[in-house]
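> Sequence below, structure please.
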Amino acid sequence: MQIRFDDRIALVTGAAQGIGRAIASALVASGATVHLADIDAEGVAATAADIGATPHAVDLGTPEAAGALIAEIVAGSGTLDLLVHAAGGVRGQVGRPIEAISEADWRVIFAANVDAAFFLAQAAAPVMRQAGYGRIVTISSGAGLRPSLTGIQAYSSAKHALVGLTKQLAWEFGPQGITVNSVAPGFVRSNPASERQWQSYGPEGQKRLVESIHTRRLGTAEDIANAALFFLSEQAGWITGQVLSVDGGRS
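Below is the predicted model of the structure:
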């Protein structure tokens, strides 16, 4: 099965590094015209230069910012076919007791992981409806399907919400030719935050984690990108509202 995206316009958020970058790179290699968005202006510019994409330095936590980004892409490229929301993360909130989580801590996690996904879908929906075509993929997490680690209350809650949003949008957008699916990664050492988390486990904790995975290895950003590209493809046109765990069998 050959997956190509020639003549397709794509937006990938969280694309400065890690999983977002891997997805964007795979899309470019498969023929898509790709726009990258990330709050890290320097990082997204470097990624864009490396892979041949268009960078947008933006915080997508407000409807105004998301709407302006979609409008800019449509004005320049004519449409938007593919939307991947890979932005988010734990923002350093790992291993903290619930009493230590402030309202600001809670809200910043939801802004990155859920709010931006909603606002982007809201802005992209009219464009995709008019075209009668669209693919939306969210990058959720195993933590959005079941309890996993202690001390990620806001992150786990936000990823559960993202899974719910994915399923609801699939129901609402399906009749207009728009599919909405999610990839739920297992542990992937794809950026500095995940690397710090990995090191915090120590040798014994790392060994236990790897031994809990059927394939006996950690995932890579490319493993997640491969799953995302399938959901974005023509071949996945009758698949929507699904959450695919890409975690080496751990779930």
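> all contacts plus neighbour counts: C-alpha atoms, from now on.
Fine.
> Can you list the buried residues in stretch 239-247?
240-247 (16 or more other CA atoms under 10 Å).
> One more sequence to fold, the one below, so I can look at both together:
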Amino acid sequence: MEIRFDGERVIVTGAGHGIGRGIAQEFAALGAEVLALDVNKAGLDETAGGGEGLLTTGLLDVTDPAAVRSVVEGFGPASILVHSAGGVRGQVGRPLEEITPADWSDIVDVNMKGAFLMAQAVVPEMKKLRRGRIITISSGAGLGVSLTGIQAYAAAKAGEIGLTRQLAHELGPFGITVNSIAPGFVRSNPTTERQWDAYGPEGQERLTGSIFMRRTGRVEDISGLTLFLASDRAEWITGQVIQVNGGRA
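Below is the predicted model:
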């Protein structure tokens, strides 16, 4: 089954490292015109340098409505959006009573508000095309609990999943599918590497031992499903949250 994206315009947020970078590079290698977005210029430079095909980069804070609209309009009609921006914004797990409103908003905004603003910006042109694919990269934390212990992250990812389902219901009549991929533990960026190191040998062994496949995730484990969901092969799949976690009890 060969999947190509020749002639498609694709926007990928969070493309400055890890999962977002891998997704952007794979779309470009398969013929798409890709706009890779992030707040991290150095990371975007690495994304562009390590890719092939038509891949351009742009700085964007996905929580800024005006900036989101400007960047999306400047790129032109996109038929595929992958919202991979998010994460824990450098925070670590702390007791609930120590969390400030600013801590909470910082994580919720980039994960959930960002998904909303990006979808809002691309949908008008997708409706004109009568076709579109929106894929959010959520997390197993949105379906259970976060291994980080960060309350805002679990809540934001659960909200992102709820938004995905609601948008699928709203946009289906226009030929637009909306799905979410919920990765398990993927060692893909400095934050996840720090988390992995913090577990120590015993904690690492416990984590991998709880995974049916007995290994942590790789970027390509997530990007492969993303490409499928974005393709015509998945045109009757929408409103779904698909866990990619190597199997968990």
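> now what about the TM-score between them?
The TM-score (TM-score structural alignment, normalised by the length of structure 2) is 0.97; 247 aligned residues with a CA RMSD of 1.1 Å.
> which of the buried residues of stretch 239-247 of structure 1 lies closest to residue 162 of structure 1?
residue 243 (10.6 Å; CA to CA).
> Quick check, that closest one in contact with residue 181.
Yes. With contact defined as CA atoms under 8 Å, residue 243 of structure 1 reaches residue 181; the gap is 6.1 Å.
> show me where structure 2 has strands.
9-13, 33-38, 55-59, 80-83, 132-137, 176-183, 241-244 (DSSP state E).
> Dump those strands to JSON lines, plus distance to residue 65 of structure 2.
Formatted as JSON lines, the strands of structure 2 follow (distance: least, CA to CA, whole Å):
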{"stretch": "strand 9-13", "distance to residue 65 of structure 2": "14"}
{"stretch": "strand 33-38", "distance to residue 65 of structure 2": "15"}
{"stretch": "strand 55-59", "distance to residue 65 of structure 2": "14"}
{"stretch": "strand 80-83", "distance to residue 65 of structure 2": "15"}
{"stretch": "strand 132-137", "distance to residue 65 of structure 2": "18"}
{"stretch": "strand 176-183", "distance to residue 65 of structure 2": "21"}
{"stretch": "strand 241-244", "distance to residue 65 of structure 2": "26"}
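> between the ones you listed, which gets nearest to residue 19 of structure 2?
strand 132-137 (8.8 Å).
> Other residues contacting that closest one?
Here strand 132-137 of structure 2 makes contact (CA atoms under 8 Å, 6 or more residues apart in numbering) with 79-84, 115, 119, 123, 126, 160, 164, 175-183, 226, 229-230.
> Could you rerun that using 7 Å?
79-84, 126, 175-182, 230 (CA atoms under 7 Å, 6 or more residues apart in numbering).
> and the residue nearest the centre of structure 2, what does it touch?
Note on structure 2: the residue nearest the mean C-alpha position is residue 84, at 2.1 Å, using CA atoms, centre = their mean. The neighbours of residue 84 of structure 2, taking CA under 7 Å, 6+ apart as the test, are 12-14, 20, 136-137.
> And for residue 24 of structure 1, the neighbour number?
The local packing of residue 24 of structure 1 (other CA atoms under 10 Å) involves 32 other residues.
> what does the residue nearest to the centre of structure 2 align to in structure 1?
With TM-score structural alignment as the criterion, residue 84 of structure 2 lines up with residue 86 in structure 1.
> And residue 20 of structure 2, by the same measure?
For residue 20 of structure 2, the residue aligned by TM-score structural alignment is residue 20.
> For residue 222 of structure 1, which residues are in contact?
With CA under 7 Å, 6+ apart, residue 222 of structure 1 has these contacts: residue 22.
> aligned partner of it in structure 2?
Using TM-score structural alignment, residue 222 of structure 1 pairs with residue 220 in structure 2.
> Need the counterpart of residue 101 of structure 1 in structure 2.
With TM-score structural alignment as the criterion, the equivalent of residue 101 of structure 1 in structure 2 is residue 99.
> so what's that match up against?
By CA under 7 Å, 6+ apart, residue 99 of structure 2 has no neighbours at all.
> Relative to residue 87 of structure 2, how far out is residue 189 of structure 2?
Distance of residue 189 of structure 2 to residue 87 of structure 2, given as CA to CA, to the nearest Å: 10 Å.
> Please say which of those two ends up with more neighbours.
residue 87 (19 against 13).
> Residue 51 of structure 2 versus the more buried one, what's the distance?
From residue 87 of structure 2 to residue 51 of structure 2 the distance is 23 Å (CA to CA).
> now residue 106 of structure 2
Taken as CA to CA, the span from residue 106 of structure 2 to residue 51 of structure 2 is 30 Å.
> now do residue 14 of structure 2
15 Å.
> Pretty sure residue 28 of structure 1 sits against residue 34.
Yes. Assessed by CA atoms under 7 Å, residue 28 of structure 1 is found in contact with residue 34 at 6.4 Å.
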